[in-house]
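K.L.:
I need the structure of the sequence given here:
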Amino acid sequence: MADSVRPEASMHILVLGAGVVGTTTAWYLQKQGHQVTVVDRQNQAGLETSYANGGQISVSHAEPWANPSAPLKVMKWLFQPDAPLLFRPRLDPAQWRWALSFLGQCTLARAAHNIRQMVNLGTYSCSQLQALREEAGIEYNHLEKGILHFYTNPAEFDGAMEPTRIMQDLGCDRQIIDADRAVELEPALKPIRNRIAGATYTSEDESGDARMFTQNLAKRCAEAGVEFRYGTEILSFERAGERVLGIQTLRDGHHETLRADAYVLSMGSFSAALASQLGIFLNIYPAKGYSITVPVKNEEAAFNVSLTDDEYKLVYSRLGDRMRVAGTAELNGYSRKLNYTRCRAIVRRTAEVMPEAGYWDQAEFWTGLRPATPSNVPYIGKSHFANLYLNTGHGTLGWTHSCGSAAALADIIDGRKPEVDFTFSGL
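P.N.:
As a prediction, the model looks like this:
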């Protein structure tokens, strides 16, 4: 392990949440010489939103949900139970506040601004991940074969041209290609060759198992001295003025107050409720996503290049002898109950795209709550509390942005300017 960079004043820092974002945050903080404790209600790292996500490290997946075409699509999908983006109206002020803010982000100017934020953070994060992977020597079924976006709807392909141009201007090498080149890059798409209107390909994008990464990194963190307090529910903050004094927790039926010099909030969709106890408003709402994990049936028919099916909002990642297909978003509160209509829709579409690739009847279903902001841009930085920092709200790109977010936040905590052009919260 490389020598840690020691800050002038080493602190004890509590990281709230042991998903991919919280665990990478712990890694970078301990590298800079801090004493770190990670608190999570699960009995292992990476067991909530990081458990079975899409698996893509995708700088090219930077077009925000909020764009000029979104409002009409959402209206069209309102009564379609298997729609890619499903809004279920509830008597929930947080949901409506989020939705109105989302509409405000659907302009050309806001979409272009948000693309810039996500591409810059994603590019930086990928370089940090590559360095971390080399240093820590962890395995997570990663592939460096790029990501191919394919379009079976000509209007969707046409709509991707302007966001692609913006990404190219920002240094993201997202190439526009035709159907023949798409099938050449990924022969598994041959069954639908005649239906592909066009595609884009970003060779520098990657894929891998986010849960395996998170859990293996947690082991490396523990070896480096990070303490993980699993099975610990975070109940509330203890405060004095504009400073956090501790967190109230519940573990094995016993209440305990945990204290530190500083705190990092990385609790995904549950960050907003906890922050509200301090009067901090985080416009984060859970976007319930689904995935299927399927054993490979026919190696020749299965994909190796990570794919994005933009019309259906699905991403495909190869994880050894398994295939992971994930996507769709349901804005319908905090329930994690499986909606089998939406699960079966993913199976139906993927079996249609590559019928011989997998044992589709053996698909394992999963659902998780992605912490979505209306802009798709996360909260990273210092809150107005002197010793509380934010690293949350990454939506569908927590895996993509985790290392860059964590490295940048560690710099902010140590009073350094991060090496990425990004608008940090509270700075």
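
K.L.:
make it CA atoms for all contacts and neighbour counts henceforth
P.N.:
OK.

K.L.:
secondary structure class of K337, three-state.
P.N.:
Following DSSP: H, G, I helix; E, B strand; the rest coil, K337 is assigned to coil.

K.L.:
R229 and Q42 touch, don't they?
P.N.:
No. Contact criterion C-alpha atoms under 8 Å: R229 and Q42 do not qualify, at 9.3 Å.

K.L.:
any residues touching stretch 187-196, and which ones?
P.N.:
Stretch 187-196 has contacts (C-alpha atoms under 8 Å, 6 or more residues apart in numbering) with 150-153, 179-180, 182-183, 300-303, 353-354, 357.

K.L.:
how many residues are close by V420?
P.N.:
17 (other C-alpha atoms under 10 Å).

K.L.:
that one belongs to a strand?
P.N.:
No. Applying three-state DSSP, one finds V420 to be coil, outside a strand.

K.L.:
ok, and the closest non-adjacent residue to S203?
P.N.:
In this structure, S203 finds its nearest non-sequential neighbour in G146, 4.0 Å apart by C-alpha to C-alpha, 6 or more residues apart in numbering.

K.L.:
contacting residues for L129?
P.N.:
Contact analysis of L129 by C-alpha under 8 Å, 6+ apart lists 403-404.

K.L.:
relative to S271, how far out is it?
P.N.:
According to C-alpha to C-alpha, to the nearest Å, L129 and S271 sit 24 Å apart.

K.L.:
got it, and S317?
P.N.:
Distance from S317 to S271, by C-alpha to C-alpha: 28 Å.

K.L.:
one more, so I can put them side by side:
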Amino acid sequence: MKTVILGGGVIGVTTAHYLAGAGHEVVVIERQPATGLETSFANAGEVSPGYSAPWAAPGVPVKALKWLAMKHGPLVVRPHADPAQWRWMAEMLMNCTEARYRINKARMVALAEYSRDCLIALRAETGIAYDERARGTLQMFRTQKDLDGSAKDIAVLKESGVPFEVLDRAGVVAAEPALGLVSDKITGGLRLPNDETGDCHMFTQRLAELARERGVRFMQSLAIHRLVNEGDRIAAVETSEGKVTGDRYVVALGSYSPLLMKTVGIRVPVYPVKGYSLTLPITDETAAPVSTVMDETYKIAITRLGDRIRVGGTAELDGYNLSLRDGRRRALEHSVGDLFPRGGDLSAASFWAGLRPMTPDGTPLIGATRYRNLHLNTGHGTLGWTMACGSGRLMADLLSGRAPDIDPAPYGIGRGH
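P.N.:
From the prediction side, this is the model:
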């Protein structure tokens, strides 16, 4: 059986790796000249199962108004005359209830925990290296109100059996010593000791090389135009260099998945939410983060990647616009400069933006469609890196006829939104 995977980001490449390991013939089609050059390229670097939570949460509509008014707020909405944008926002608001939040977070944590275990196993099997660290994630609160607001997340962590530590100011500094320089700005923290960090782009490219050794064929610099259906099956994918055929097709195109799926009449509830990052060289290791610090006030993650600091954040609803905005850069600079003023060289930082494929409920779409040989692996939002290995393994198990290690039903397109 020949499986054609559309998309060469971290989701497509992990899917290819696991399918090849199960004995499948695999072809990956990617429009860029190499793998991992779009949303996988410079994300925040977190592999954070414990921090897996939907953006749709109780109180978020009120918080959103505050964020929109903040100077360095985490949310930017640029309205478009696009029904998809307004429908996505309406569906997200419908998920901002306590009941929906608990269901959605539990689903996300289950997949993310499984994915982290798959990543550990893959690392042991292959020896792959990607500036990885297993030093946990620290959610840092500047105010008592934010610390008190973590109670609902802690309740779900308890239910899911995810280890956590609630820290006072001294505990935060013990976990991240460089924050001792600015301890007056800290109220407390929530630490998730089992979380990891790593360079997603480096991982994706190195895993692609391992997949090639397993026989996976990568067709790069190839634009994907549309799917061609015959009755209840897909017959081919039309590309810039003609049609490519297979027995099965997996759409792993991130934010661009809805555009392709429209060509065969399927609505995919995914919308692009732009995020930005800075990558700066470390100038003083003692003043740099040990792992990942999430600045809860600004929703900005500050991560140690080898000899670099990666700063990622912002949720900007602006369609497929990838332009770099100076205001967003200043927001990232403010957070890292405020918490780690001597850690890195901001003047040497590179600035980047990517589109996160967000579903209204935060949970990705993994599984079959109404076409019997067309499958989805998309909609991971900010958690593509966190959920990649688990999503790839789940997809490979489903296509191989094996019973998956986790229940696939919560991730199907028909689960309701």
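
K.L.:
residue in the second structure matching K297 of the first structure?
P.N.:
Per TM-score structural alignment, the equivalent position to K297 of the first structure in the second structure is T283.

K.L.:
same question for T37 of the first structure.
P.N.:
In the second structure, T37 of the first structure lands on V27 (TM-score structural alignment).

K.L.:
so that match makes contact with R214?
P.N.:
No. Applying C-alpha under 8 Å as the test, V27 of the second structure and R214 come out as separate, 11.6 Å apart.

K.L.:
of the two, which one has the most company?
P.N.:
The neighbour comparison of V27 of the second structure against R214 (other C-alpha under 10 Å) goes to V27, with 23 against 18.

K.L.:
what sits against the equivalent of V173 of the second structure over in the first structure?
P.N.:
Matched to the first structure by TM-score structural alignment, V173 of the second structure sits across from V183. Contacts for V183 of the first structure (C-alpha under 8 Å, 6+ apart) come out as 189-190, 193.

K.L.:
again, 6 Å this time
P.N.:
By C-alpha atoms under 6 Å, 6 or more residues apart in numbering, V183 of the first structure lies in contact with 189-190.

K.L.:
ok but it is inside a helix, no?
P.N.:
Yes. V183 of the first structure: assigned to a helix according to three-state DSSP.

K.L.:
how about the nearest residue to A403 of the second structure, chain neighbours excluded?
P.N.:
Sequence neighbours aside, D397 is the residue nearest to A403 of the second structure in space, at 6.6 Å (criterion: C-alpha to C-alpha, 6+ apart).

K.L.:
give me the neighbour count for the one you found.
P.N.:
Residues near D397 of the second structure, counting by other C-alpha under 10 Å: 18.

K.L.:
corresponding residue for it in the first structure?
P.N.:
Under TM-score structural alignment, D397 of the second structure pairs with D411 in the first structure.

K.L.:
which residue numbers in the first structure go with stretch 94-114 of the second structure?
P.N.:
Using TM-score structural alignment, stretch 94-114 of the second structure pairs with 104-124 in the first structure.

K.L.:
chain center to the matching stretch: distance?
P.N.:
Relative to its chain's centre, stretch 104-124 of the first structure lies at 15 Å (C-alpha atoms, centre = their mean, to the nearest Å).

K.L.:
mind checking the SS state of the residue lying closest to V268 of the second structure once chain neighbours are set aside?
P.N.:
The shortest distance from V268 of the second structure to any non-neighbouring residue, by C-alpha to C-alpha, 6+ apart, is to P258 (5.0 Å). Three-state assignment for P258 of the second structure (three-state DSSP): helix.

K.L.:
and P258 of the second structure, what's its match in the first structure?
P.N.:
In the first structure, P258 of the second structure lands on A272 (TM-score structural alignment).

K.L.:
I figured its match hits I280, correct?
P.N.:
No. The criterion here is C-alpha atoms under 6 Å, and A272 of the first structure misses it with I280 at 8.1 Å.

K.L.:
those two: which is more packed in?
P.N.:
For A272 of the first structure versus I280, neighbours defined as other C-alpha under 10 Å are more numerous around A272 (22 against 14).

K.L.:
what about the helices in the stretch 301-427 of the first structure?
P.N.:
All helices of the stretch 301-427 of the first structure, identified by DSSP state H, counting those that start in this stretch, fall at 340-353, 398-413.

K.L.:
so can I have JSON lines of those showing distance to A52 of the first structure?
P.N.:
Shown next, in JSON lines, are these (distance: least, C-alpha to C-alpha, whole Å):
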{"stretch": "helix 340-353", "distance to A52 of the first structure": "14"}
{"stretch": "helix 398-413", "distance to A52 of the first structure": "11"}
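
K.L.:
which residue in the second structure lines up with H12 of the first structure?
P.N.:
That one, H12 of the first structure, aligns with K2 by TM-score structural alignment.

K.L.:
I should have written K313 of the first structure there, sorry.
P.N.:
Taking TM-score structural alignment, the alignment pairs K313 of the first structure with K299 from the second structure.

K.L.:
contacts only, for its match.
P.N.:
Taking C-alpha under 6 Å, 6+ apart, we find K299 of the second structure in contact with P74.

K.L.:
what about it, distance to G312 of the second structure?
P.N.:
9 Å.

K.L.:
repeat for G414 of the second structure
P.N.:
Separation of G414 of the second structure from G312 of the second structure (C-alpha to C-alpha): 32 Å.

K.L.:
what's the helix or strand for V109 of the second structure?
P.N.:
helix 98-126 (DSSP states H and E).

K.L.:
confirm N298 of the first structure sits in a strand?
P.N.:
No. The assignment for N298 of the first structure (three-state DSSP) gives coil, which keeps it out of a strand.

K.L.:
skipping its backbone neighbours, what lies nearest it in space?
P.N.:
Closest residue in space to N298 of the first structure, ignoring its immediate chain neighbours: A357 at 5.1 Å, by C-alpha to C-alpha, 6+ apart.

K.L.:
can you tell me what that neighbour aligns to in the second structure?
P.N.:
In the second structure, A357 of the first structure lands on G343 (TM-score structural alignment).

K.L.:
surely G188 of the second structure meets R169?
P.N.:
Yes. With contact defined as C-alpha under 6 Å, G188 of the second structure counts as touching R169 (4.8 Å).

K.L.:
so which residues of the stretch 101-250 of the first structure form strands?
P.N.:
Ranges of strands in the stretch 101-250 of the first structure, per DSSP state E, counting those that start in this stretch, are 147-151, 174-177, 198-202, 206-207, 227-229, 233-240, 243-251.

K.L.:
which outside residues touch the last one?
P.N.:
Think strand 243-251 of the first structure. Strand 243-251 of the first structure has contacts (C-alpha under 6 Å, 6+ apart) with 232-239, 255-259, 385-386.
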